[in-house]
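Engineer: all I have is the shape, not the residue letters:
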């Protein structure tokens, strides 16, 4: 077959530039806008934190470090402490994750490894739609549906069984009112479930198929592939999804307010009433006068919620980085 001679002028022709004339200015403007957007986020976040700190400064000056640990909240005597809402915030968030993460992992595992193709779309869409339900709807549903079931069926059964055990029994004792810390954590778990499950599903789908096929070819089971291939490959994104759910749980307001019992005391039982930072702010912000010590205490609680969220996020990132280095 005859070869077509290529003219020397074509062979020696220089490559065309990949950028158009004047694109340097456009890149500069685009880079400036990106930096400005990133700086705007930091400025807004910093402004909120500074405003909350300045607003809560009178409370910090009045009560000192004892404000963080005190469990007394007495508007009549003008004595305020953040111990109860801090305890309720951390406890309900941790319980919510303990309930939600295994279920979310099971949903993501089923959708990516076991579900038929015709089922993956509808189930995945249903999970995403669950995230769009307003929090007040969850609160009303929890108060009118979950609380009666907890008071009439679940809590009495747990109190009569687990509540009789010697060590952990004190965590499941008390009158079965239906409301309380455990009910609030259950509602929070349902609320953060779609965020964690959707994130896990999406990152599990990003694992290259050749990795899983190689593991299956070596005789691995589905669980072994998930544990030894998928999870190590996606653990950073999985932790990110869990932290996203934790952030939602820490700051949730109305749903928790409906079902937590709204009592300013710490009880050893998970069925006892309590408060969170968000719920107590929502309940008492309207009753606090401008410039009052009570308003300052509520703003101080908001600042402490920022500190807790930042500390949890920083701790999770540190643990993840140390695990990667190890």
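Structural biologist: Thanks, I have the structure now. From a predicted model like this one, the values you see are computed outputs, not experimental measurements. Numbers count the residues shown, from 1 in each chain.
Engineer: alpha carbons only for contacts and neighbour counts from here, please
Structural biologist: Fine.
Engineer: quick check: closest non-adjacent residue to residue 320.
Structural biologist: residue 236 (7.3 Å; Cα to Cα, 6 or more residues apart in numbering).
Engineer: that neighbour reaches residue 319, doesn't it?
Structural biologist: No. Here residue 236 does not reach residue 319: they are 10.9 Å apart, not a contact under Cα atoms under 8 Å.
Engineer: the two - which one has more neighbours?
Structural biologist: Per other Cα atoms under 10 Å, whichever of residue 236 and residue 319 has more neighbours is residue 236, with 15 against 11.
Engineer: for residue 160, see how far away the residue nearest to residue 320 is.
Structural biologist: Distance, residue 236 to residue 160, by Cα to Cα, to the nearest Å: 41 Å.
Engineer: follow-up on the earlier one: can you name the next helix or strand after the strand or helix carrying the residue nearest to residue 320?
Structural biologist: Using DSSP states H and E, residue 236 sits within helix 231-251. Once the chain leaves helix 231-251, the next helix or strand it forms, by DSSP H and E, is helix 254-259.
Engineer: for that following helix, packing partners?
Structural biologist: helix 135-141, helix 181-205, helix 277-284 (3 or more Cα pairs under 8 Å, 6 or more residues apart in numbering; DSSP states H and E).
Engineer: got another, please set it beside the one above:
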């Protein structure tokens, strides 16, 4: 378990499959309006080795054929409607009804994340075109299905496939998937406040690299846990924890955390080894080496010397190393 006192490399929270919701076309299924697909190689050839996908195509599942006319979002007063471009048929009621039922049914799958098709009037996460009656369009909408999904599961890691081409966003999304899984399993079990202290301790460096402010605030929340109800504590911790991880880590914050970890190793390393590790941190800071280089050296020293605090930190391996996500950040 990730919230245990010690971790030897990456371990999943349990043996149950990690399920990720996904727009069906991204898996290569020919459900697009033109009868095609938008197969995403990262999802299928990399992430797919570690997760189970739950595919959804809202437009097909409300009964629209393949191929079919294209749809668009149209602002009608305070409402946004889903309209057929050729026929003008209004699919809003059908989509909203379907979305409410399908999103509710996803609770049974216990999703740990969701990947949406960008720009889609049903699945787009953000910046989807919305047309005004005048014909003017603005990129300020979200797909109708996606909007219901994100309202129902506000802490769920959600990303769209276009943004996954950015190595930093890709690493962040996958990190959040595994963190959400650990978080959900911790709070769904018979958790204690003492257990929460252990969980939080294991994620301290992770929080520091994403949001030092959230790190401090969550620390205060855990320290005063007895002052609020269990339900309030659970809701606040989960919400604030996932919000913190959504903030992209930066090179500067990684560098600070790496130097912070070096402090725990100083008494174990000779002068040459300390200099070598400092040089690797500086190479990373200057963009001469990816994050995996100093992290690999830290993991070696932590294993060699059995430094308990660092050995318990999720930061050293927040997702399976086989994904090689830190090779590119």
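Structural biologist: Cool, the structure landed. Note that this is a predicted model, so its numbers are computed, not measured.
Engineer: now the TM-score, please.
Structural biologist: Here the TM-score for the pair of chains, by TM-score structural alignment, normalised by the length of the first structure, is 0.24; 150 aligned residues with a Cα RMSD of 7.2 Å.
Engineer: these two touch, right, residue 138 of the second structure and residue 131?
Structural biologist: Yes. In this structure, residue 138 of the second structure is within contact of residue 131 by Cα under 8 Å, at 6.6 Å.
Engineer: compare these two (neighbour count), which wins?
Structural biologist: Ranked by neighbour count (other Cα under 10 Å), residue 138 of the second structure and residue 131 place residue 131 first, with 20 against 12.
Engineer: hmm, back to that, make TSV from the helices and strands packed on helix 254-259 of the first structure and add mean neighbour count to it.
Structural biologist: Shown next, in TSV, are those (neighbours: other Cα atoms under 10 Å):
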stretch	mean neighbour count
helix 135-141	17
helix 181-205	24
helix 277-284	19
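Engineer: looking at those helices, which is nearest to residue 128 of the first structure?
Structural biologist: Checking these against residue 128 of the first structure by Cα to Cα gives helix 181-205 as the closest, at 6.0 Å.
Engineer: the closest one vs helix 231-251, what angle?
Structural biologist: 150 degrees (axes from the mean of the first three to the mean of the last three Cα atoms, to 10 degrees).
Engineer: burial of residue 137 of the second structure, as a residue count?
Structural biologist: 15.
Engineer: quick one: contacts for it?
Structural biologist: By Cα atoms under 8 Å, 6 or more residues apart in numbering, the contact set of residue 137 of the second structure is 129-131.
Engineer: show only the entries of those found in helices.
Structural biologist: Nothing among the contacts of residue 137 of the second structure maps onto helices, per DSSP state H.
Engineer: TSV please, covering these and showing distance to residue 205 of the second structure.
Structural biologist: Listed next are those as TSV, based on distance: Cα to Cα, whole Å:
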residue	distance to residue 205 of the second structure
129	39
130	41
131	44
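Engineer: out of the residues you listed, which are inside strands?
Structural biologist: Using DSSP state E, 129-131 are the members of the contacts of residue 137 of the second structure that sit in strands.
Engineer: tell me the one of the residues you listed nearest residue 168 of the second structure?
Structural biologist: For those, the nearest to residue 168 of the second structure is residue 129 (25.6 Å; Cα to Cα).
Engineer: do you know how far that closest one is from residue 215 of the second structure?
Structural biologist: Relative to residue 215 of the second structure, and taking Cα to Cα, residue 129 of the second structure is found at 36 Å.
Engineer: repeat that for residue 58 of the second structure.
Structural biologist: Residue 58 of the second structure is 38 Å from residue 215 of the second structure, by Cα to Cα.
Engineer: ok, residue 239 of the second structure next?
Structural biologist: 13 Å.
Engineer: higher neighbour count, these two?
Structural biologist: Set side by side, residue 239 of the second structure and residue 215 show more neighbours around residue 215, with 22 against 14, by other Cα under 10 Å.
Engineer: surely that one meets residue 221?
Structural biologist: No. Between residue 215 of the second structure and residue 221 no contact is recorded; they are 10.0 Å apart, counting by Cα under 8 Å.
Engineer: what ranges does the first structure have for its strands?
Structural biologist: 73-74, 79-80.
Engineer: packing partners for the last one?
Structural biologist: Helices and strands in packing contact with strand 79-80 of the first structure are listed as strand 73-74; criterion 3+ Cα pairs under 8 Å, 6+ apart.
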